[in-house]
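Trainee: Fold the following, please.
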Amino acid sequence: MALDRAACRKLALDLLARREHSRLELQRKLGKRAFSRELIDETLDELEQSGALSERRFAESFVSARAAKGQGPVRIRSDLARRGVDVKHLDELLHDDEFDWCAIAREARAKRFGGGAPTGYAERVRQARFLQYRGFDMSQIDAALDIGDNSD
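Mentor: All right, here's what the predicted structure looks like:
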């Protein structure tokens, strides 16, 4: 039993050394190694108490990485929810001043379609669908698509 406890803790720490994980991700990965549910929960509780496992730190890291890849807050929120992160703290994190979602949407659009504003309705719709898939809301999409229209 002590060997199982040590092995479970070592594997969890090895996983956390590579990157931050949510509790649910670690539960799934440790569960695949045939550790008991009780042992996994005890180990993860200990890691949370020691600070080695932190949902907040995982969420911050995840949001920063996904924003850097040009993904929007809607998609990021959905991906974090699938990873078991409590959504009540996400609003604060996603509305942090560090992230200018309109600028991120403009950059994602420009990287995919070039710097100029879309010409024609069909092109505008196509680019809007792309940004929506990337996880931006309509106000952010409108800001990204109207990049050249504010020159009056």
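Trainee: When you work out contacts or count neighbours from here on, use the C-alpha atoms and nothing else.
Mentor: Will do.
Trainee: mind checking how far residue 46 is from residue 8?
Mentor: Distance, residue 46 to residue 8, using Cα to Cα, to the nearest Å: 12 Å.
Trainee: now do residue 117
Mentor: From residue 117 across to residue 8, the span is 54 Å (Cα to Cα).
Trainee: Pick out whichever of the two has more residues nearby.
Mentor: residue 8 (23 against 18; other Cα atoms under 10 Å).
Trainee: now the other sequence, so there's something to compare against:
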Amino acid sequence: MAELRQHALACLARRDYSRAELRARLRPLAADDAAVDEVLDRLESERLLSDQRYASQRIAARAVRYGDTRLRQELRLRGLSDADIAAALPAAGDELERCRALWQKKFGSPAQTPAERAKQLRFLQYRGFSHTAISAVLRYGEEA
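Mentor: Reported below is the predicted structural model:
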């Protein structure tokens, strides 16, 4: 059990992990899942492991480049609950403003052809921005 805790602390010293990620890293080292859960519960009670903190840090690091849909999906894949995601997502800021800033940085000018418009649309969709934000940004680009 002490070895599991030491390994967990070594992982957390490098970066924050979600509970599910850390469980996956510790599981091969443990004899049973109960020992892993006990270590994780203790780390949470000592506030060394926190899904809310992990979600906030992950969103802060990636919100400039990605939309709310992509951020939500990434956090779900890392085992975070919808409640933790919903609590952390407002810290990302306004999705429309982030989408507009990214579009301005990448393209800077409105599309001249339907093919260029489709390229801009696909880029923003891949980055996980909502249809509403993308439509507003592309309309804004045409009006500018």
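Trainee: now the helices: where do they sit in the first structure?
Mentor: Shown for the first structure, the helices assigned by DSSP state H span residues 2-18, 23-31, 37-50, 55-68, 73-82, 90-94, 101-113, 121-134, 138-145.
Trainee: Select, out of those helices, the one closest to residue 151 of the first structure.
Mentor: Closest approach to residue 151 of the first structure among those is made by helix 138-145 (13.4 Å; Cα to Cα).
Trainee: Distance check, the aligned partner of residue 46 of the second structure in the first structure against residue 24 of the first structure.
Mentor: When the first structure is aligned by TM-score structural alignment, residue 46 of the second structure is paired with residue 50. To residue 24 of the first structure, residue 50 of the first structure is 18 Å away according to Cα to Cα.
Trainee: neighbour count winner among those two?
Mentor: Legend: neighbour count by other Cα under 10 Å for residue 50 of the first structure and residue 24, higher for residue 24 (15 against 10).
Trainee: so who does the closest residue to the more buried one other than its chain neighbours touch?
Mentor: Nearest non-adjacent residue to residue 24 of the first structure, counting by Cα to Cα, 6 or more residues apart in numbering: residue 84, 5.4 Å away. Neighbour list for residue 84 of the first structure: 22, 23, 24, 25 [criterion: Cα atoms under 8 Å, 6 or more residues apart in numbering].
Trainee: In JSON lines, list the residues you listed along with distance to residue 129 of the first structure.
Mentor: As requested, the contacts of residue 84 of the first structure are exported to JSON lines (distance: Cα to Cα, whole Å):
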{"residue": "22", "distance to residue 129 of the first structure": "30"}
{"residue": "23", "distance to residue 129 of the first structure": "33"}
{"residue": "24", "distance to residue 129 of the first structure": "31"}
{"residue": "25", "distance to residue 129 of the first structure": "30"}
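Trainee: Going through those, which ones are buried?
Mentor: Buried by 16 or more other Cα atoms under 10 Å: 22, 23, out of the contacts of residue 84 of the first structure.
Trainee: which one among the contacts of residue 84 of the first structure gets closest to residue 108 of the first structure?
Mentor: Nearest member of those to residue 108 of the first structure, counting by Cα to Cα, is residue 22, at 26.9 Å.
Trainee: residue in the second structure matching the closest one?
Mentor: Using TM-score structural alignment, residue 22 of the first structure sits opposite residue 18 in the second structure.
Trainee: Repeat that for residue 95 of the first structure.
Mentor: Match for residue 95 of the first structure (TM-score structural alignment): residue 90.
Trainee: and residue 3 of the second structure, how many residues sit next to it?
Mentor: 11.
Trainee: Equivalent analysis for residue 108 of the second structure, please.
Mentor: If we define neighbours as other Cα under 10 Å, then residue 108 of the second structure has 12 of them.
Trainee: Report the separation between the equivalent of it over in the first structure and residue 139 of the first structure.
Mentor: Counting by TM-score structural alignment, residue 108 of the second structure lines up with residue 115 in the first structure. Residue 115 of the first structure is 19 Å from residue 139 of the first structure, where distance means Cα to Cα.
Trainee: That'll do, ta.
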